[in-house]
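K.L.:
from the sequence below, what's the structure:
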Amino acid sequence: MKTFEEYKLKNLHLKNRIVMPPMDMYSADEYGRANEFHYNHYAARAIGGASFIIVESTAVTSNGRISDNDLGLWNDDQIEGLNKIVNSVKNYGSNIAIQLNHGGRKYIGNSGEVLAPSAIAFDENSKIPRELSKSEINEIIEAFKQAAIRANKAGFDAIEIHGAHGYLIDEFLSPLSNLRKDEYGGNTENRTRFLKEVLEAVTEVWPKEKAISLRVSAEDYKEGGMTVDEMVKIIDMVKQYIDIVHVSSGGLVPTYIEDYPGYQVNLADFIKGHCKIPTISVGLIKDVDMVEEILSNERADLVALGRELLRNPYWVLNAAKSKNLNIDFPEQYKRAFS
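P.N.:
Sure, this is the predicted structure:
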């Protein structure tokens, strides 16, 4: 089965096609440091067979978190805890990445101002952010760069730049949240400038042999917002800096989204076909036959299971058993799968 085939991308050597996507746990201490929960949480999914684990949204500045209990990588004190996660996951045979993010206008903590491309609140209950100056934009770009240096020191195999779900990079990309009149706003090229400069800065310091993923929201589901056709143009502008696109949707503005198993697969398929770049598909996928269909029809290269892996850390092992496949089960658990 394609689901259990190996996949190689730069330094990544994945034993199957199943990805654990980044999912916020809101469990770090007030200084953004990992703890025992994180060590157990990620190790369990590695033991359970997920080949590629992407650690949750990790902020590049203290007020770039989503909440004050998010992981951070804005200072060297945060490296040690993340390194423990890396070592544990690798010890159980999985590759591991970290998702670097700035929460932008969706920050709800108390560690600094809420910042955004334009002074537009996420919703009526959210704070109105302050519009970033050009010097502050440069400071955040530098923060991504320094976080990438720390991620490499922590031993991560790859990094993912979070350009989705209504956080800062996504806020720059979408015309619904970016009303700037300078070179960072207006047409598609200008709205892509911040993402491009973040990626340029990161690639200066990230080892060339290590992979870079970009998470995107390919649809805003709101008139006048991002569409998958525009996202194709954006990815074409930056694909020289990235190796794979993790395709999601929504999150920029409150709006109705009709979700169902596999509701975002067509977006990954569209981007893969038009941009000629590998993609990760995600979106309420839980059945191994659905995973197999996506991969076998080349609609994506990898498949991420979010909530399903929260419910069942051993999804990969159970899926293999259900298909009577003799994969490399953990020695300690083999009796349960024979």
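
K.L.:
CA only for contacts and neighbour counts going forward, please
P.N.:
OK.

K.L.:
host element of residue 44?
P.N.:
In the assignment (DSSP states H and E), residue 44 maps to helix 36-47.

K.L.:
doesn't residue 162 fall inside a strand?
P.N.:
Yes: with the criterion set as DSSP: H, G, I helix; E, B strand; the rest coil, the secondary structure at residue 162 is a strand.

K.L.:
burial count for it?
P.N.:
Counted with other C-alpha atoms under 10 Å, residues neighbouring residue 162 total 28.

K.L.:
show me what the next helix or strand after the helix holding residue 44 is packed up against.
P.N.:
Stepping forward along the backbone from helix 36-47, the first helix or strand reached (DSSP H and E) is strand 52-59. Identification of packing neighbours for strand 52-59 by 3 or more C-alpha pairs under 8 Å, 6 or more residues apart in numbering; DSSP states H and E yields strand 18-20, helix 36-47, strand 71-72, strand 95-101.

K.L.:
and this one, please, so the two structures can be compared:
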Amino acid sequence: MKTLKFIPIVLGAATLAFSLVAFTLKVEKPEKPLREIPKGCVFLTVMGEERSDSSFMYKTPDGVTTSVNRGLTWLAKAQNNNGGWGAGSHSRQHIMDPHAVQTDPATTSMVAMAILRSGSTLTKGEYTAQLNKALEYILRAVEQSPAATYNITELTGTQIQTKLGANIDVVLASQFLSNVIEHTQHDKALQARVKKNLNTCVAKIQRAQDRDGSMSGDGWAGVLQSSFATTALEAAQANGANVDEDGLRKSREFQKNNYNAKTGESKTDRGAGIVLYSVSGSTRASAKEARRVQEEMERAKGTGRLAQSAPPSAENLEKIGFSKDEAIRYATAYEVYESAKQTAQREMCWMALATMAVKNL
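P.N.:
Presented below is the predicted three-dimensional model:
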């Protein structure tokens, strides 16, 4: 009898449990989103290749703003009288006083771009004076460099050269000039001077290219110098500089060839053995061509020239107007881009996890 009395209790409990589970599943069933959320790539957003959706933009936390302002204040005080900044020699890293080291164009360009990104320009902002002095420093460095040289400084063995490459000064100077030229509208003479010096930097960068498209003078992670050079050439071209298209194509090809989209393997011999360094350059170099493929494919599908399910293959690209050689090159670039960005994100996650693990030791 005890057993019979127990059975209804068990059945009742089971029924209640089932009802609760069913209710929970019903309540937690996800609703269909009001709009399709596009797939993004964190890596490419950071690199500036993709825009982040406005719904993901939030007010900068006060703590972050305070830290940024503190950094800018320190940089303003660290600027030397000649308008430049320096990170010192790689062999004398114990010298921490920013005024006790020689200034160099690479470090100065990095700092100047940071100031520009913080909101100050040549005509307005808290650090307008510092930015104008930095621009004058870079322009003098370019103008005083011998025409036949690859770089714009005689300094060697600096911190940034050792890490990125012997010719990183001219590369970063080119990037800075491309960034600042749009802020020279108020002074046509200055604008012409910036444009002339930008062309000088471009010519030096392209002369410094090796046959494989890489930048000569590797540092600890030479692939990064080559990646910066590709970006510098693209930015200069976008601002009307005289960029040799074949040289730019070779520069992109070198970056793309560091990653095999078929096997997922990366060449790390010139990237300090770090996969992310190599694959990030591959992703960045193929992004522009991949974007064109995507745009042309969408246009062809929209007009009915291709089926909606048509892949971005070389054959389909030929159908919509690409030459045979172009179709092969662009299809390969698209394949590298899609595969490499996934690898880049994965490597970034692993590095983040490793950093967290070290902090928790």
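
K.L.:
how alike are these chains, TM-score-wise?
P.N.:
TM-score of the superposed chains, computed with TM-score structural alignment, normalised by the length of structure 1, equals 0.33; 198 aligned residues with a C-alpha RMSD of 7.0 Å.

K.L.:
which parts of the helix holding residue 44 of structure 1 are buried?
P.N.:
Buried positions in helix 36-47 of structure 1, judged by neighbour count with 16 or more other C-alpha atoms under 10 Å: 38-39, 42-47.

K.L.:
would you turn those residues into CSV with distance to residue 20 of structure 1?
P.N.:
Converted to CSV, those look like this (distance: C-alpha to C-alpha, whole Å):
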residue, distance to residue 20 of structure 1
38, 14
39, 15
42, 9
43, 12
44, 11
45, 8
46, 9
47, 12
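
K.L.:
can you pull out the helices in structure 2?
P.N.:
2-28, 42-47, 62-78, 105-117, 128-144, 159-164, 168-180, 188-207, 222-238, 245-256, 275-302, 314-319, 324-359 (DSSP state H).

K.L.:
packing partners of the last one?
P.N.:
Counting contacts by 3+ C-alpha pairs under 8 Å, 6+ apart, helix 324-359 of structure 2 is packed against helix 42-47, helix 275-302, helix 314-319.

K.L.:
could you figure out how far that helix is turned away from helix 275-302?
P.N.:
140 degrees (axes from the mean of the first three to the mean of the last three C-alpha atoms, to 10 degrees).

K.L.:
and the residue nearest to residue 43 of structure 1 when sequence neighbours are not counted, what element?
P.N.:
Counting by C-alpha to C-alpha, 6 or more residues apart in numbering, residue 43 of structure 1 lies nearest to residue 89, which is 5.2 Å off, once chain neighbours are set aside. Taking DSSP H and E as the criterion, the element that holds residue 89 of structure 1 is helix 79-91.

K.L.:
show me which residues of that helix are buried.
P.N.:
Residues 79, 81-90 are the ones in helix 79-91 of structure 1 that count as buried (16+ other C-alpha under 10 Å).

K.L.:
about what we covered before: for residue 131 of structure 1, state which of the buried residues of helix 36-47 of structure 1 is nearest.
P.N.:
residue 38 (33.8 Å; C-alpha to C-alpha).

K.L.:
that closest one against residue 85, yeah?
P.N.:
Yes: because the distance of 7.1 Å satisfies C-alpha atoms under 8 Å, residue 38 of structure 1 is recorded as touching residue 85.

K.L.:
hang on, the earlier thing: now do the helix holding residue 44 of structure 1 against helix 79-91, angle only.
P.N.:
20 degrees.

K.L.:
packing partners for helix 36-47 of structure 1?
P.N.:
Contact here means 3+ C-alpha pairs under 8 Å, 6+ apart; on that basis helix 36-47 of structure 1 packs against strand 52-59, helix 79-91.
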